[in-house]
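>>> what follows is a predicted protein model with its sequence.
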Amino acid sequence: MRGILFAFLGGACITLQGVANARISEDIGTWQAATITQLTGFLMALLIYAFVRDGDLGGYRKVKPLYLAGGAFGAVIIYSEVTAIQHIGVTFTISALLIAQLLVTFLIDTFGWFGRPKSKMGAPQFIGLALMVGGVLVMKL
């Protein structure tokens, strides 16, 4: 149950962040909005870490360099999401974003990328994805 609650919290924050970034970018530009968002996100994470201290910061040496660059995806995410919101609106952007996430997670699970165990994807998973895509198309019409 806790995982689902955090998933909903994260999903809500992604949407709120996207809308806020779109508004910021109207005034100062998209890359500038991404910069401010990344900076405030870093400061918030640093503040939370200062209080929680739930891990070994020195353990970063064990992490593959490719994975340490994961935060850099944030800049691309922000730029892409802001640009999409400005062109196709919030609802369609978030819907397309979720479908893209599912497609990539299917690939990761199916092929075992990034050290993840391989998982078989069957008809129920593909039907679910098709229903999501169909739902988005219906919403857009």
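Arrived safely, thanks for sending.

>>> rest of the way, CA atoms for contacts and neighbours
OK.

>>> quick one: residues contacting residue 31.
25, 75, 79 (C-alpha atoms under 8 Å, 6 or more residues apart in numbering).

>>> what is the neighbour count of the second one?
As a burial measure, residue 75 scores 17 neighbours (other C-alpha atoms under 10 Å).

>>> which one is it nearest to, not counting chain neighbours?
residue 34 (5.8 Å; C-alpha to C-alpha, 6 or more residues apart in numbering).

>>> quick one: residue 97 from residue 3, how far?
20 Å (C-alpha to C-alpha, to the nearest Å).

>>> please apply the same query to residue 33.
For residue 33, the distance to residue 3 - C-alpha to C-alpha - is 30 Å.

>>> these two: who's more crowded?
residue 33 (23 against 8).

>>> okay, pairing it with this:
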Amino acid sequence: MMTPLDHAESWLADRGEKLTELRREVLSHLLDAHGPMKAYELLTALQKGRPGASPPTVYRTLDFLVGMGLVHRIDSLQSFVACPIFHAPHQGVMLVCERCHGVEELESPSWMETLRNEVAATGFVMNQHELEIKGLCRACQEATA
């Protein structure tokens, strides 16, 4: 059975790219996280094994992983989360909990095709999108009930 990192390596190989040791390490931290991580949290985690790691190193790696469809940038939280389903270009709908900051991805909701058609009808060409919907996750709702 393939691990998420094996799957990521295969995904990148199919696109002529490599999962370098640094990319693997950053993705591994995101996969192991219990929610989104900020770039500087990733930097701190990396510096435990790579004392020379710097912010540009982390940001370049994150830019690559986002561009390849392995990671989502959650703008409202200024953080990153591993994609449960790899896809490029990004077409995700991210559900962001305002209380616990948990993130869940909806894969191609049925209304997304309608949105794509509406956008195309304006003459606008949509390359990618990541829509963030904010609210409360089930666990946070139950905790306040």
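That came through, no problem. Since the model is a prediction, treat every value here as computed from it, not as a measurement.

>>> please state their TM-score.
Once superposed, the chains reach a TM-score of 0.28 (TM-score structural alignment, normalised by the length of structure 1), with 81 aligned residues with a C-alpha RMSD of 5.8 Å.

>>> tell me the SS of the residue nearest to residue 75 of structure 1?
Per DSSP: H, G, I helix; E, B strand; the rest coil, the secondary structure class of residue 34 of structure 1 is helix.

>>> give me the number of residues near it?
Residue 34 of structure 1: 23 neighbours (other C-alpha under 10 Å).

>>> need the contact list for it.
21, 75, 78-79.

>>> need the max-distance pair from the residues you listed.
21 and 75 (11.5 Å; C-alpha to C-alpha).

>>> quick revisit: from the contacts of residue 34 of structure 1, which land in helices?
21, 75, 78-79 (DSSP state H).

>>> JSON lines for these, including distance to residue 128 of structure 1?
Converted to JSON lines, these look like this (distance: C-alpha to C-alpha, whole Å):
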{"residue": "21", "distance to residue 128 of structure 1": "30"}
{"residue": "75", "distance to residue 128 of structure 1": "30"}
{"residue": "78", "distance to residue 128 of structure 1": "27"}
{"residue": "79", "distance to residue 128 of structure 1": "28"}
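
>>> which among those gets closest to residue 7 of structure 1?
Among those, residue 78 lies closest to residue 7 of structure 1 (C-alpha to C-alpha), at 18.9 Å.

>>> could you find the closest non-adjacent residue to the closest one?
residue 34 (5.7 Å).

>>> ok, residue 22 of structure 1 next?
Nearest residue to residue 22 of structure 1, sequence neighbours excluded (C-alpha to C-alpha, 6+ apart): residue 82, at 4.9 Å.

>>> isn't the one you found up against residue 24?
No - the pair residue 82 of structure 1 and residue 24 does not pass the contact test of C-alpha atoms under 8 Å, sitting 9.4 Å apart.

>>> burial count for residue 99 of structure 1?
What residue 99 of structure 1 shows, counting by other C-alpha under 10 Å, is a neighbour count of 17.

>>> now it: which helix or strand?
Residue 99 of structure 1 is part of helix 90-111, with elements assigned from DSSP states H and E.

>>> over to residue 25 of structure 1?
Assigned by DSSP H and E, residue 25 of structure 1 falls in helix 2-28.

>>> got it, and residue 105 of structure 2?
With DSSP H and E as criterion, residue 105 of structure 2 is part of strand 103-106.
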